[in-house]
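# With the sequence up front, the predicted model follows.
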Amino acid sequence: MERITKADDRVHRPAGPWTPTVHRLLTHLHERGFVAAPAPIALGEQLETVTFVPGEAGEYPWTADVASEAALVTTARLLRQFHDAAASFPRDDATDVWSQAERLPVETIVHGDFAPYNVVYDGIAAVGVIDFDTAHPGPRVWDVASAVYRFAPFTSSADEGAPVPEFADRVTRAAEFCRAYGLDARSRSVLVETMTASLVSLVTTLETEAAAGNPKFVSDLAHGHAELYRADVAWLEEHGDAITAALV
């Protein structure tokens, strides 16, 4: 399992081949005025040190604050601010290393796992984004799709025993997220297919890493995560037209 520890205002995390590039990204974000991300402090052979982003991550089960419309809106706006700041990141294809493959069309540097558990809240306000290990060049809609899938939520079952909202309520939350982000019409039209593509990619990664012996993914596979995501793909394919019609 990941060895993540906190001491005072610092967080120590495992480092990977992509960490130097991520540190360069985090530095760029702060230089552009996006201070809602951790700032890099140090990088060793096995561990990185970054600043602690104060607040509470949106872990399951959600609090009433995290489940609120205000949290949904501030989360979407925070994602837009991150994308806008990351869009000017000076890429160096000769030296940059990302943990995920580049996705076309490249519009910015996407987070790659923009979900409630990687967003930090102060009450109903989203105030931080953490865990940039999966960051990579890609289209803005890739992160928006991940967020809408998690925040609507568009899932076939409940997270941690929480009740699943009515379909109409989920579509309303999805539309509100897109509105608050300012997602363009073309991206809205491909949002559902992007959600399914991201889930298929997630299952592939999960099974590949589990087969390689990665303990986190072995645990996820044992807990039925791959089956859940496959069920969600089927659910999205069944309801995709209705969702898209409500978003565009």
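Now that the structure is in, tell me what you want to look at.
# going forward, measure contacts between C-alpha atoms and count neighbours the same way
Noted.
# A helix includes L199, no?
Yes. Counting by DSSP: H, G, I helix; E, B strand; the rest coil, L199 falls inside a helix.
# what's the spacing between it and E48?
When distance is defined by CA to CA, to the nearest Å, L199 is 29 Å away from E48.
# Use this one as the comparison:
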Amino acid sequence: MRTRWRLVGGAVTVTDGLVLRPVRPWTGAVHALLTHLREQGLECVPEPVGVRDDVEAVTYLEGDCGGDAMPHQWSTEGLESAARLLRRVHDATRTFEPPARVEWAFPPVPGADVVCHGDPAPWNFVWRDGEAVGLIDWDHASPGPAMDDVAYLADTFAPFRPDEVAADDHGFPAPPDRAARVRELLAAYGASGVGFVDRVVERQQKTVERVLWLADQGIEPWASWVRQGLLEDLRARATWTREHRHLVE
């Protein structure tokens, strides 16, 4: 008899080399995408194992992630490694053919040329020895323009945040040179910086819309986050970027 996969406290659980997560409406789409990426030789993404009842399982990638990821991304080398990894993933998605009637977390957007990860922040990369070697947590994946992901990457890696947030939440030991970090990130990815700050503002606004989209459907934890005031924090990020362009371009 097969073992039942159980979530501890209903939350994401790591056990026996597997990451167990609640099944979402988009789980089938994400598993198909991850299978494609693994078939393209990308071992930097989890391998889908399957679904049992209301729990999905993917393989666990060894390394630092979450809060432990922060020190790795302070350096130019760490920043550039994340940008290069994202570019490899994007390029491999271009040949992905999703199953019929597939459901993503968000509707596809005009100008889609890749399947975006949707949340390529430092804590969703896996790090070893200061280098980004994996990309996890694919709940927000959906077809979109590659530059949406690049803008989100810059938003969270530069970061487009006040100095106190860069220190307290992102752990920077000193105020970062955001403009230099944006240039390094774009060069490593292979993208142009023309109009890029405006692109980041657009992506920050889209984050607000997407969180609200999930919350309005009652999907957790986004519904709880909205009740706790997350939207106000997200809207404030775009306001900060508009008012501090001189720091980021």
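That came through fine. Since the model is a prediction, treat every value here as computed from it, not as a measurement.
# TM between them?
The TM-score (TM-score structural alignment, normalised by the length of structure 1) is 0.85; 238 aligned residues with a CA RMSD of 2.4 Å.
# can you give me the strands for structure 2?
13-15, 18-22, 48-52, 55-59, 114-116, 125-128, 131-135, 142-144 (DSSP state E).
# what about the last one, how far off from structure 1?
Between strand 142-144 of structure 2 and its aligned stretch in structure 1, the superposed structures give an average distance of 0.6 Å (mean CA distance after the TM-score superposition for structure 1).
# Show me what that strand is packed against.
strand 114-116 (3 or more CA pairs under 8 Å, 6 or more residues apart in numbering; DSSP states H and E).
# cool, the second one as well?
Using 3+ CA pairs under 8 Å, 6+ apart as the contact criterion, the neighbours of strand 18-22 of structure 2 among helices and strands are strand 13-15, strand 55-59.
# Give the aligned range of it in structure 1.
Mapped onto structure 1 using TM-score structural alignment, strand 18-22 of structure 2 spans residues 10-14.
# for the fifth one, same thing?
Against structure 1, the aligned range for strand 114-116 of structure 2 is residues 108-110 (TM-score structural alignment).
# who's in contact with that stretch?
Residues outside stretch 108-110 of structure 1 that contact it (CA atoms under 8 Å, 6 or more residues apart in numbering) are 83-84, 86-89, 135-140, 142-143.
# Swap in 10 Å and give it another go.
Under the criterion CA atoms under 10 Å, 6 or more residues apart in numbering, residues 25, 79, 82-89, 91, 102-103, 132, 134-144 lie in contact with stretch 108-110 of structure 1.
# What is the burial count for the counterpart of P145 of structure 2 in structure 1?
Matched by TM-score structural alignment, P145 of structure 2 corresponds to P139 in structure 1. Using other CA atoms under 10 Å, P139 of structure 1 has 19 other residues around it.
# Distance of P139 of structure 1 relative to R32 of structure 1?
From P139 of structure 1 to R32 of structure 1 the distance is 20 Å (CA to CA).
# Contact partners for the residue nearest to A167 of structure 2 when sequence neighbours are not counted?
Using CA to CA, 6 or more residues apart in numbering and skipping residues adjacent in sequence, the residue nearest A167 of structure 2 is P173, 6.3 Å away. By CA under 10 Å, 6+ apart, the residues touching P173 of structure 2 are P71, W74, A166, A167.
# what about P173 of structure 2, distance to E164 of structure 2?
11 Å.
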